[in-house]
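In: no letters, just coordinates:
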C-alpha cells in the first residue's frame, strides 16, 4: 500500500474521532482533528502526484474519505444545532443523488465517471470553510459575525448549482449512451 493510501485510510479513522469529540463537547479536539484531516487530504494528493504514487484504489478512497468526513461533520453540527438542518439536508441529498446517478448508470450498463467539475470543487471548498469556521467558533469561543451566515448561503447556492450541473452531465450521458 502506498503512503498516500495509508494517509487516506487514516483520514477515514479520523471521522469517528471527530464525531466522538463533538458528541462529548470536546470542540478543540474536534477542530484540530478536522484541520489535520483537511491537511492530510492535501498531503496525500501532493505525494501521490509528485512521487508517482497514484493508484486506482486511491482514486476511489480519497473522495470517499473527503465526503465521509464532510457529510459526517455537517450532520453532527446540525444535530448539535450549529448548522441549519435545511442546509445539511440539501448537502446530503445532493451527494446521495450523485451516488444514485452513478449506480443507476452502471446498472443500466452505461457507467459514468463523475469527475469533479469546477462548481463542485468550489462547493467542496466552501463546505470545508463553513465547517472549519463553525468548529473554530466552538473551539475558541469566538464569533466570526456574518461570515458564518454568508458561508451558509454560499454553500446552499453552490450545492444547488452543483447538483444541477451534475444532473445535466448525467442526463446528457444517459441520452447519448442509449442512442436517443
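Out: Ah, there it is. Quantities reported herein were computed from a predicted structural model and do not represent experimental measurements. Numbers count the residues shown, from 1 in each chain.
In: C-alpha from now on. contacts and neighbour counts both.
Out: Will do.
In: what sits closest to residue 4 if chain neighbours are left out?
Out: Spatially, and ignoring its direct neighbours in sequence, residue 4 is nearest to residue 44 (4.3 Å; Cα to Cα, 6 or more residues apart in numbering).
In: nope, residue 84 is what I meant
Out: Nearest to residue 84 is residue 78, by Cα to Cα, 6+ apart, at 5.9 Å.
In: I'd guessed that neighbour sits against residue 85; true?
Out: Yes - applying Cα atoms under 8 Å, one finds residue 78 in contact with residue 85, separated by 5.4 Å.
In: below is structure B, check it against A:
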C-alpha cells in the first residue's frame, strides 16, 4: 500500500501521452476528463503520503517530476495549438528548467538537496492546473471564457515568476552556506 503515492506519480507522467494525443485530435471533452483525473492524482498522492506516512525518497523525486512533465507537456501542446500564449508557456517552462538545472548543479557541487516545496510553489502549481483545466474546458464547452482565462493567466504569470525567484534565492543561499562550510578549516568549529 505504501507504494500507491509513487504509482500515482508514475501514472500522472504516463497520462501525458494520451492527453497529448487527445489534444492534437481536438478531443477536448475527453482531454478535460483525463487531465482533470491526472490533476487530482497530484493532490491524492500527497494526501496519502502524508496521512499514512507513505513518504519515500523516491516519492520526493517522482512527485515534482510528475508535475513538471504533465504541466510543461500540456503547456507546450496548448501553446503549439494556439490555445495559450507562447510567452506564458515559455515562462512556465523556463521556471522549471531553471529549477531543474539549479538542483542538478547543487547536487553535483554540494551533495543531496534538502528542501520542500514552498507555499508560493504549491500555489503556482495549483494556478497552473486551474488555468490549463480552464483552457481545456473552453475547448470542450461553449461559453465565454476570456475574462477567467486572462485572470488565471495573470495569476500563473505572477506565481511562476515569484516562485521561480523564491527557488533561485533560497537555493543560492543554501549554496553559499554549503560553500562556506566547505571552506572552513577543520578546527572543530562547524
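Out: Thanks, I have it. Small disclaimer: the values here were computed from a predicted structure and weren't measured.
In: sec struct for residue 115 of the first structure, please.
Out: coil (DSSP: H, G, I helix; E, B strand; the rest coil).
In: now do the contacts for it.
Out: Not one residue lies near residue 115 of the first structure by Cα atoms under 8 Å, 6 or more residues apart in numbering.
In: how near is it to residue 102 of the first structure?
Out: Between residue 115 of the first structure and residue 102 of the first structure the computed distance is 11 Å (Cα to Cα, to the nearest Å).
In: work out for me the element the residue at minimal distance from the centre of the first structure sits within.
Out: The centroid of the first structure falls nearest to residue 67 when counting by Cα atoms, centre = their mean (3.3 Å). Here residue 67 of the first structure, judged by DSSP states H and E, is contained in helix 56-79.
In: mean shift between that helix and the second structure?
Out: Average distance, helix 56-79 of the first structure versus aligned residues of the second structure after superposition (mean Cα distance after the TM-score superposition for the first structure): 1.0 Å.
In: can you map out the helices along the second structure?
Out: Here the second structure has its helices, by DSSP state H, at 4-14, 16-24, 28-52, 57-80, 86-110, 119-140, 146-183.
In: next, the angle helix 146-183 makes with the fifth one.
Out: The reference is to helix 86-110 of the second structure. If you take axes from the mean of the first three to the mean of the last three Cα atoms, to 10 degrees, helix 86-110 of the second structure sits at 20 degrees to helix 146-183.
In: pull out the buried residues from helix 86-110 of the second structure.
Out: Going by neighbour count (16 or more other Cα atoms under 10 Å), the buried part of helix 86-110 of the second structure is 86, 88-89, 91-96, 99, 102-103, 106.
In: tell me the angle of it relative to helix 119-140?
Out: Going by the same axes, to 10 degrees, helix 86-110 of the second structure makes 150 degrees with helix 119-140.
In: which strands or helices does helix 86-110 of the second structure pack on?
Out: helix 57-80, helix 146-183 (3 or more Cα pairs under 8 Å, 6 or more residues apart in numbering; DSSP states H and E).
In: single out the most deeply packed of those helices.
Out: helix 57-80 (a mean of 18; mean count of other Cα atoms under 10 Å).
In: for it, grab the matching residue range in the first structure.
Out: The alignment of helix 57-80 of the second structure onto the first structure (TM-score structural alignment) covers residues 56-79.
In: so what touches the matching stretch?
Out: Contact with stretch 56-79 of the first structure is made by 4-5, 8-9, 11-12, 15, 18-19, 22, 41, 83-85, 88, 91-92, 127-128, 131, as judged by Cα under 8 Å, 6+ apart.
In: measure residue 170 of the second structure to residue 91 of the second structure for me?
Out: Distance, residue 170 of the second structure to residue 91 of the second structure, using Cα to Cα: 19 Å.
In: to clarify, my last question referred to residue 101 of the second structure.
Out: Distance, residue 101 of the second structure to residue 91 of the second structure, using Cα to Cα: 15 Å.
In: same check, this time on residue 21 of the second structure
Out: 24 Å.
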